[in-house]
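> what's the 3D shape of this:
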Amino acid sequence: MAETTGTSPAYVDLGAVAAPSGTLVLGMAGWIDHWPEVGRPLSERAADAAARGGGHLYGPEEGERPPSTCEAIAVPAATDRPLRVRARTSPSPFDGEPTISVLEVDLGLPWPEGEDDRPVPLGDLPVDRCGMVLGDARALDSFVGMDGEAVDGLADLTYWGRYEEEAHAAFGGERIVNTSWGSGPYGWLDLPLSEARAIEERLRACYRTGPGKGNGLMTDVAGHTDHHRLRRAGWTRPLLNGIVDIAGCPVLGLDWDPGDHSVRHHGERAWGQVYPATLAPREGRTVLRWTVPPAA
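Here you go, the predicted model:
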């Protein structure tokens, strides 16, 4: 996790995304694949907002905004270069570990000549408990969400609980490193989906029916959806950030530690837990900035 010191306090470099469509979207990962259910495709609505200089999107397209629904910020961006992403951090009140307090994306565009330096408000977003996604609007039209099919036919199988050591001795598997999980669960990565489900059933049968076992072993088969691939890409990173290719574009995923989300962001929009997004100048260029204030 590299730090840059162009301004103080230091920023953490999160990598780069791209926006070949000319429109960049910051959205709630748990809802990206639901946009077709509430109106026009995400890319169409995002392009309209970007043409107006940027703005906030939510579903449904008309009528009152439900407390829980699709939400995103869409902005214009350069089509011909990587768009660097960085963040400032603050300690979590949950465990003291660093969490994102400012997300900033260089949009590859100059700050309009003659404009003053005051940030331009675009709207606000909650921190989705399922994570956030930053990427090209057109690429995100093909995003496969949590309930979708594995994009490569593969899955990750993990297990944990009271009898995990006993199960490990009998079935094997490796510790799966996950920053937000301590030592991580046991399991296997990149199994054919049918094989992962078969092993899971054997684990469940053994520890469901054995003497006194009850529910002493939890299992999970996670197909390689785009949502899972983004979360997995951030497992070993302190800020749980990762980049994967979706429809030929590098897309950034940001996860949140469940404990930190529960302490700071639980309830999301329904409870007023929303945070402002703005366009702002930095060194003559335009950046998208999403500010999640440090905990008091």
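
> Only C-alpha atoms from now on, for both contacts and neighbour counts.
OK.

> what number of residues lie near residue 91?
15 (other C-alpha atoms under 10 Å).

> so who does the closest residue to it other than its chain neighbours touch?
Using C-alpha to C-alpha, 6 or more residues apart in numbering and skipping residues adjacent in sequence, the residue nearest residue 91 is residue 98, 4.6 Å away. Residue 98 makes contact with 89-92, 238-239, according to C-alpha atoms under 8 Å, 6 or more residues apart in numbering.

> can you redo these as a markdown table with secondary structure and distance to residue 142?
Formatted as a markdown table, the contacts of residue 98 follow (DSSP: H, G, I helix; E, B strand; the rest coil; distance: C-alpha to C-alpha, whole Å):
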| residue | secondary structure | distance to residue 142 |
| --- | --- | --- |
| 89 | strand | 31 |
| 90 | strand | 33 |
| 91 | strand | 35 |
| 92 | coil | 33 |
| 238 | coil | 28 |
| 239 | coil | 25 |
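
> now those: which count as buried?
The neighbour count (16 or more other C-alpha atoms under 10 Å) marks 89-90, 92, 239 as buried among these.

> just to revisit the earlier point, distance check, the residue nearest to residue 91 against residue 87.
Distance from residue 98 to residue 87, counting by C-alpha to C-alpha, to the nearest Å: 11 Å.

> cool, residue 252 as well?
Taken as C-alpha to C-alpha, the span from residue 252 to residue 87 is 13 Å.

> Here is a second sequence; please produce its structure as well for comparison:
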Amino acid sequence: MAETDFDLGVVTAPSGVLVLGMASWIDHWSQLGQPLSERASAVASIGGGHVQDWMCELVAVPAADDKALMVRAGTTTSPFDGGPTIAVLEIDLGLPWAGTAGNEPIILGDLPVDRCGMVLGDAVALDSWTGDSHPSTDGLADVTYWGGYAEAAHLQYGGELIPQHGSHVRGWLDLPPDDAEKIVDALKAWEGDQQGRGVMVAVDEHTDFHRFNRASWTHPLRIGAIEVAGCPVLGINWDNGDHSMRHRGERRFGQVYPVTLQPSPEGQTMMRWTIPPHAPVCDGPD
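Predicted coordinates for the structure are as follows:
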């Protein structure tokens, strides 16, 4: 059962096609053949559906091209940390319901929960998505560090306290690449004790993938709202521990969840992705 409803914001679909896809692979579609938008448009033209190519997966549906589309989530309690985690994702598509007379849901397919998150946005806009392996889109990068010797490193190198999903790291945001590289080299070479132990260091260039992750750092459900090609797009993250307990193995282990079209209470069409609550595995009686 979903316990709490969250308004997650809005997306738009000026191309008339809305996509929910795996964040790890958004920028890989064109490397495998047709661009994402062409594949998404093909299934949207027949009412919507699921597309898979290698590790890339998405669901695409027709949507209104002239209005903001509201996105909501129902949550359940995470078995990992007891916090809220997404159980139902609902997206208003801005179109009147034209489904079955009995208002039965229309099954579009299913999707796994990507360990690196999901992306919801306009099909054409997502053709320009920059993934983790792309260079920075604005020439800037973020550097963070953490570990048992982080405070000692801070005394020598500085770095602001940066909140990330309820915890904190030290670091610098929006650095030119040369400055970021110098800091990373210095922190990696720094030794906090006589055994040579130091800190963990990460450098993240400003790709769309990193921007949505960064935007999600302070959201209770790890939702990152960004713009891609001028369109508002939502990135949807999961806690690593929660993902391991509920979704680990993804499609390879049958951890996939249904995506449907169904009518809203107002008679409009909405897309729903339903993720059942965690069910512990029982070994049976002794």
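
> rewinding a little: tell me the counterpart of the residue nearest to residue 91 of the first structure in the second structure.
By TM-score structural alignment, residue 98 of the first structure lines up with residue 84 in the second structure.

> Quick one: neighbours of the corresponding residue of the first structure for residue 178 of the second structure, just the number.
Superposed on the first structure with TM-score structural alignment, residue 178 of the second structure falls opposite residue 194. Here the number of neighbours of residue 194 of the first structure (other C-alpha under 10 Å) works out to 12.

> Starting from whatever helix or strand residue 194 of the first structure lives in, tell me the next helix or strand along the chain.
Assigned by DSSP states H and E, residue 194 of the first structure belongs to helix 193-209. Per DSSP H and E, helix 193-209 of the first structure leads on to strand 218-223 as the next helix or strand towards the C-terminus.

> so where is that following strand in the second structure?
By TM-score structural alignment, strand 218-223 of the first structure lines up with residues 200-205 in the second structure.

> Mean deviation, that stretch versus the first structure?
Superposed on the first structure, stretch 200-205 of the second structure shows a mean distance of 0.3 Å to its aligned residues (mean C-alpha distance after the TM-score superposition for the first structure).

> Can you mark which positions in the longest strand seen in the second structure are buried?
Counting residues, the longest strand in the second structure under DSSP state E turns out to be strand 84-96. In terms of neighbour count (16+ other C-alpha under 10 Å), strand 84-96 of the second structure has its buried residues at 84-94.

> Now tabulate those residues in a markdown table and tack on distance to residue 42 of the second structure.
Shown next, in a markdown table, are the buried residues of strand 84-96 of the second structure (distance: C-alpha to C-alpha, whole Å):
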| residue | distance to residue 42 of the second structure |
| --- | --- |
| 84 | 36 |
| 85 | 32 |
| 86 | 29 |
| 87 | 29 |
| 88 | 26 |
| 89 | 23 |
| 90 | 22 |
| 91 | 20 |
| 92 | 21 |
| 93 | 17 |
| 94 | 20 |
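
> quick one: which of those is nearest residue 63 of the second structure?
Residue 63 of the second structure lies nearest to residue 93 out of the buried residues of strand 84-96 of the second structure, by C-alpha to C-alpha, at 4.8 Å.

> Show me what the closest one aligns to in the first structure.
So, by TM-score structural alignment, residue 93 of the second structure is matched to residue 107.

> residues contacting the residue lying closest to its match once chain neighbours are set aside?
Excluding its sequence neighbours, the residue lying closest to residue 107 of the first structure (C-alpha to C-alpha, 6+ apart) is residue 77, at 4.8 Å. By C-alpha under 8 Å, 6+ apart, residue 77 of the first structure lies in contact with 19, 22-24, 107-109.

> And residue 77 of the first structure, what's its match in the second structure?
In the second structure, residue 77 of the first structure lands on residue 63 (TM-score structural alignment).

> Could you measure from that match over to residue 42 of the second structure?
According to C-alpha to C-alpha, residue 63 of the second structure stands 14 Å off from residue 42 of the second structure.

> do residue 178 of the second structure as well
Using C-alpha to C-alpha, residue 178 of the second structure is found at 44 Å from residue 42 of the second structure.

> what do you get for residue 175 of the second structure?
Relative to residue 42 of the second structure, and taking C-alpha to C-alpha, residue 175 of the second structure is found at 41 Å.

> and if you look at residue 264 of the second structure?
Taken as C-alpha to C-alpha, the span from residue 264 of the second structure to residue 42 of the second structure is 25 Å.

> swap in residue 110 of the second structure?
18 Å.

> Ok, residue 58 of the second structure next?
For residue 58 of the second structure, the distance to residue 42 of the second structure - C-alpha to C-alpha - is 12 Å.

> Kindly report the same for residue 121 of the second structure.
In terms of C-alpha to C-alpha, residue 121 of the second structure sits 16 Å off from residue 42 of the second structure.

> Check residue 34 of the second structure too.
Counting by C-alpha to C-alpha, the gap from residue 34 of the second structure to residue 42 of the second structure is 11 Å.

> Residue 191 of the second structure is in contact with residue 197, isn't it?
Yes: judged on C-alpha atoms under 8 Å, residue 191 of the second structure makes contact with residue 197 at a distance of 5.4 Å.

> Which of residue 58 and residue 42 of the second structure has more residues huddled nearby?
For residue 58 of the second structure versus residue 42, neighbours defined as other C-alpha under 10 Å are more numerous around residue 58 (26 against 16).

> who's in contact with the nearest residue to that one once chain neighbours are set aside?
Of all residues not flanking residue 58 of the second structure in the chain, residue 21 sits nearest, at 4.1 Å (C-alpha to C-alpha, 6+ apart). By C-alpha under 8 Å, 6+ apart, residue 21 of the second structure lies in contact with 56-59, 118-120.
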